[in-house]
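[1] can you look at this prediction? I've put the sequence above it.
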Amino acid sequence: MTQYFLTVPHDSAEEPTMESMQEFEPAEFAAVIAAVDTFNAELKESGAFVFAGGLNPPSTAKTVDASSGEPRVLDEPFVEAPSYVGGFWVIEAADDAAAVEWTTKAARALQGRIEVRALQEAPEA
């Protein structure tokens, strides 16, 4: 089966975190968390779940740049962008259609946008 990377975009201007999301209307926030928990349980029960995680915002990033020989540590993301990946799932699905079906469920649970892309597979020798 192919593995797919489902990404949760966030607005760079806001940089939401789990702490800042606590400021949302409590009932709405609880409903989204419950929907994501249900989605995660369904993924796990089906065997499609590989792993998932949330990322801290780009303002916390460090970039290690060794392109000029000696590695340098920069206190910045590698790219400035209006949006960034705030969280992700890695799933296994039989094909693109099945991956899009899971992605649709994730988007509904989060009430937002989710991008899905297949992970590259090693070429056959």
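    Everything's here; your move. Numbers count the residues shown, from 1 in each chain.

[2] every contact and neighbour count from this point should use C-alpha atoms.
    Noted.

[3] now do the buried residues in stretch 3-22.
    For stretch 3-22, a neighbour-count test (16 or more other CA atoms under 10 Å) marks 3-10, 12 as buried.

[4] strands of this protein, start to end?
    2-11, 49-54, 63-65, 72-74, 83-93, 115-118 (DSSP state E).

[5] need the buried residues of stretch 3-22 in TSV (columns: distance to residue 20).
    Below are the buried residues of stretch 3-22 laid out as TSV (distance: CA to CA, whole Å):
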residue	distance to residue 20
3	31
4	29
5	25
6	23
7	20
8	16
9	16
10	13
12	14
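
[6] so which two of those are the farthest from each other?
    Farthest apart among the buried residues of stretch 3-22 by CA to CA are 3 and 12. That separation is 27.2 Å.

[7] ok, second structure coming up, stack it against the first:
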Amino acid sequence: MKFMLIIHMNPDTWAGLDTETQEKVMNGHDAFQAKIRATGEMEGTWALADPGASAVVSQRGGKRTVTDGPYLEAKEFLAGYYVIEADSRDRALEIAAMMPEVEFGGLGIEVREILHYAGPTA
């Protein structure tokens, strides 16, 4: 079973952490990645740019519209994600609990099963 571990970021919460704690979270990903690579459960990880640098593309009546981001006006945003392979939802939750963000309130990890995966084409 594939799962996405979605990292939600609240900039206010992040700014409230001291520099040492912020570095602990960021550096904690190296250890986390090593652990789940060793078990063969890591598929990949992607960190995303700040939503202010995003663009939203829509089309209506054949006319494309591009609006500079962010897409939503919200406190939290999608900061990045991991894709893992786990034997069960319970195992995916265990893996998510190893992530450095879970120690700090307001920096949550959402766990969602991937229902369809096409993978890269040859």
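    All right, it came through fine. No experiment lies behind these values; they were computed from the predicted model shown.

[8] thinking again about what came up before, between the strands of structure 1, which gets nearest to residue 39 of structure 1?
    Of the strands of structure 1, nearest to residue 39 of structure 1 by CA to CA is strand 49-54, at 10.1 Å.

[9] taking strand 83-93 as reference, get the angle to the closest one.
    Put simply, strand 49-54 of structure 1 runs at 170 degrees to strand 83-93, going by axes from the mean of the first three to the mean of the last three CA atoms, to 10 degrees.

[10] average offset between strand 49-54 of structure 1 and structure 2?
    For strand 49-54 of structure 1, the mean deviation from structure 2 after alignment is 1.1 Å (mean CA distance after the TM-score superposition for structure 1).

[11] residues in structure 2 aligned with that strand?
    Mapped onto structure 2 using TM-score structural alignment, strand 49-54 of structure 1 covers residues 42-47.

[12] distance of the spatially most central residue of structure 2 from residue 28 of structure 2?
    Structure 2 has residue 81 as the residue nearest its centroid, 2.5 Å off, counting by CA atoms, centre = their mean. Separation of residue 81 of structure 2 from residue 28 of structure 2 (CA to CA, to the nearest Å) stands at 15 Å.

[13] and for residue 7 of structure 2?
    Applying CA to CA to residue 7 of structure 2 and residue 28 of structure 2 gives a distance of 14 Å.

[14] ditto for residue 49 of structure 2
    If you go by CA to CA, the gap between residue 49 of structure 2 and residue 28 of structure 2 works out to 19 Å.

[15] looking at those two, which has the bigger crowd around it?
    Taking other CA atoms under 10 Å, residue 49 of structure 2 and residue 28 do not tie; residue 28 has more neighbours (15 against 11).
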